[in-house]
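*Asks:* sequence first, predicted model second:
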Amino acid sequence: MTQDEQKHLVAREAIKYVVDDAYIGVGSGSTANFFIDELAKIKHRIKGTVASSIKTAERLKGHGIPVLELTAIDVLPVYIDGADEVTEHGAMIKGGGGALTREKIVAAVAQKFVCIVDQSKLVGVLGNFPLPVEVIPMARSFAAHELVKLGGHPQLRPNFITDNGNIILDVE
């Protein structure tokens, strides 16, 4: 089975977690995009969505799925998103696409987080993928020095600004 076939399969399985007549949190990235395509087939069953990134919101709207701001809803039963790396114990690195802050906030608000990944994302130990850290631009140097003190090796992600107007330090 190809990687895309695996992503399609986990996206279809994730539909089982969609709560009817509710708002659904939707993550960002290639696996989440497969989920959005599946969600479009049952969009009549949900009230709408909360997107974790501008790109996700655009894709949802392109399918005619309503997108609301997080501040507009009271309850978010489930948030469905992918990850960059996941261990057998559920530890993970998320946010490689740069939407990490919004992803973490929507996940924290949701009553349940469903992580959908293909086989390539399963690892014995985290660290093959750099840990993304979102930083306000004025704190770049300070944050980098603090990350070095913790044993990290931060690198500025070139030519990238988050949806929040911040920068990303990728830490190895």
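*Replies:* Perfect, I can see it now.
*Asks:* switch to C-alpha atoms for all contacts and neighbour counts from now on
*Replies:* Fine.
*Asks:* how close does the most far-flung residue of the chain relative to its centre get to Asp170?
*Replies:* Using C-alpha atoms, centre = their mean, the residue of the chain lying farthest from its centre is Lys149. It sits 27.7 Å away. Taking C-alpha to C-alpha, to the nearest Å as the measure, Lys149 and Asp170 are separated by 15 Å.
*Asks:* do the same with Ile36
*Replies:* 27 Å.
*Asks:* looking at those two, which is more packed in?
*Replies:* Shown here are Ile36 and Asp170; by other C-alpha atoms under 10 Å, Ile36 has more neighbours (25 against 19).
*Asks:* okay, one more to line up with it:
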Amino acid sequence: MLTQTELKQNVAQAAVQYVLPFLTPETILGVGTGSTVDIFIDSLAPHTSRFRGAVSSSERSSARMAALGIQVFDLNDVQAMPFYVDGADEIDRGLSMIKGGGGALTREKIVASVADQFVCIVDESKQVDHLGRFPLPVEVIPMARESVSRQLAQLGGKPSLRSGIVTDNGCQILDVSGLSISQPAQLESRINNIPGVVSCGLFAIAGADVVLVSTQGGVRQLKKNAS
């Protein structure tokens, strides 16, 4: 029986093999945040001669890449990237996701929006039929925390301030439990439109394009709209 760490290692290595054939000396990759992505970065580092560098969704990932010799670019200096590779806290059958357990949801959403393809890397424990068991992170401007909390409660959620966390954007995170997420894209749009919300951790309006799922039987590949 593979441990969760071994499952993460397998899917991280599969992601490296997925992107390698498309890399050129001018390629800039998008790289996310989290424990599985940490392993992806470590697995990508031996191939630095194959690509130009990467854009990161967090200071944590930027520091890890720089320490391993991967050149880190500011997104403002990048016009295009073929892949954004990141994990998820939950992913459903339609490849909609909840992200933000590591607190980088806004930057993850921004970097992902520039990439041609979002490659999500997860172990099988992250697959669900319906999103919502994992509390939904919502990044908020501090002065709006309580007003946003009241509106999230009106949607049926139970918001809780994530203690001791300030995002890379200088904001706070509300973790919202108890939501019934039957229509992820609609809920994402509704929460994003609440004044004071920077971004919510639903990635449904633009979900994953490809998912690599690490299972006890190997790494499976899922694609959006695939039968």
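*Replies:* Great, that's in hand. Since the structure is predicted, the reported quantities are computational estimates derived from the model, not experimental observations.
*Asks:* could I get the TM-score for this pair?
*Replies:* The pair, once superposed, lands on a TM-score of 0.97 when counted by TM-score structural alignment, normalised by the length of structure 1; 172 aligned residues with a C-alpha RMSD of 0.9 Å.
*Asks:* what residue of structure 2 takes the place of the residue farthest from the centre of structure 1?
*Replies:* For Lys149 of structure 1, the aligned position in structure 2 is Gln154, judged by TM-score structural alignment.
*Asks:* buried ones in the strand or helix carrying Ser147 of structure 2?
*Replies:* For Ser147 of structure 2, the enclosing helix or strand under DSSP states H and E is helix 145-154. If you call a residue buried by 16 or more other C-alpha atoms under 10 Å, then helix 145-154 of structure 2 has these buried ones: 145, 148-149, 152.
*Asks:* just stretch 121-140 of structure 1 next, same as before
*Replies:* 121-123, 126, 130-135, 140.
*Asks:* farthest pair within the residues you listed?
*Replies:* Taking C-alpha to C-alpha, the two most distant members of the buried residues of stretch 121-140 of structure 1 are Leu122 and Arg140; they sit 31.0 Å apart.
*Asks:* which stretches in structure 2 count as helices?
*Replies:* Using DSSP state H, the helices assigned to structure 2 run over residues 4-19, 35-44, 59-67, 105-114, 145-154, 184-192.
*Asks:* and the last one, how far from the chain's centre?
*Replies:* What that stands for is helix 184-192 of structure 2. 17 Å (C-alpha atoms, centre = their mean, to the nearest Å).
*Asks:* against structure 1, where does that helix fall?
*Replies:* Counting by TM-score structural alignment, helix 184-192 of structure 2 sits on no residues of structure 1.
*Asks:* give me the buried positions along that helix.
*Replies:* For helix 184-192 of structure 2, using 16+ other C-alpha under 10 Å, the buried residues are 184-185, 187-188, 191-192.
*Asks:* what angle separates it from helix 145-154?
*Replies:* If you take axes from the mean of the first three to the mean of the last three C-alpha atoms, to 10 degrees, helix 184-192 of structure 2 sits at 150 degrees to helix 145-154.
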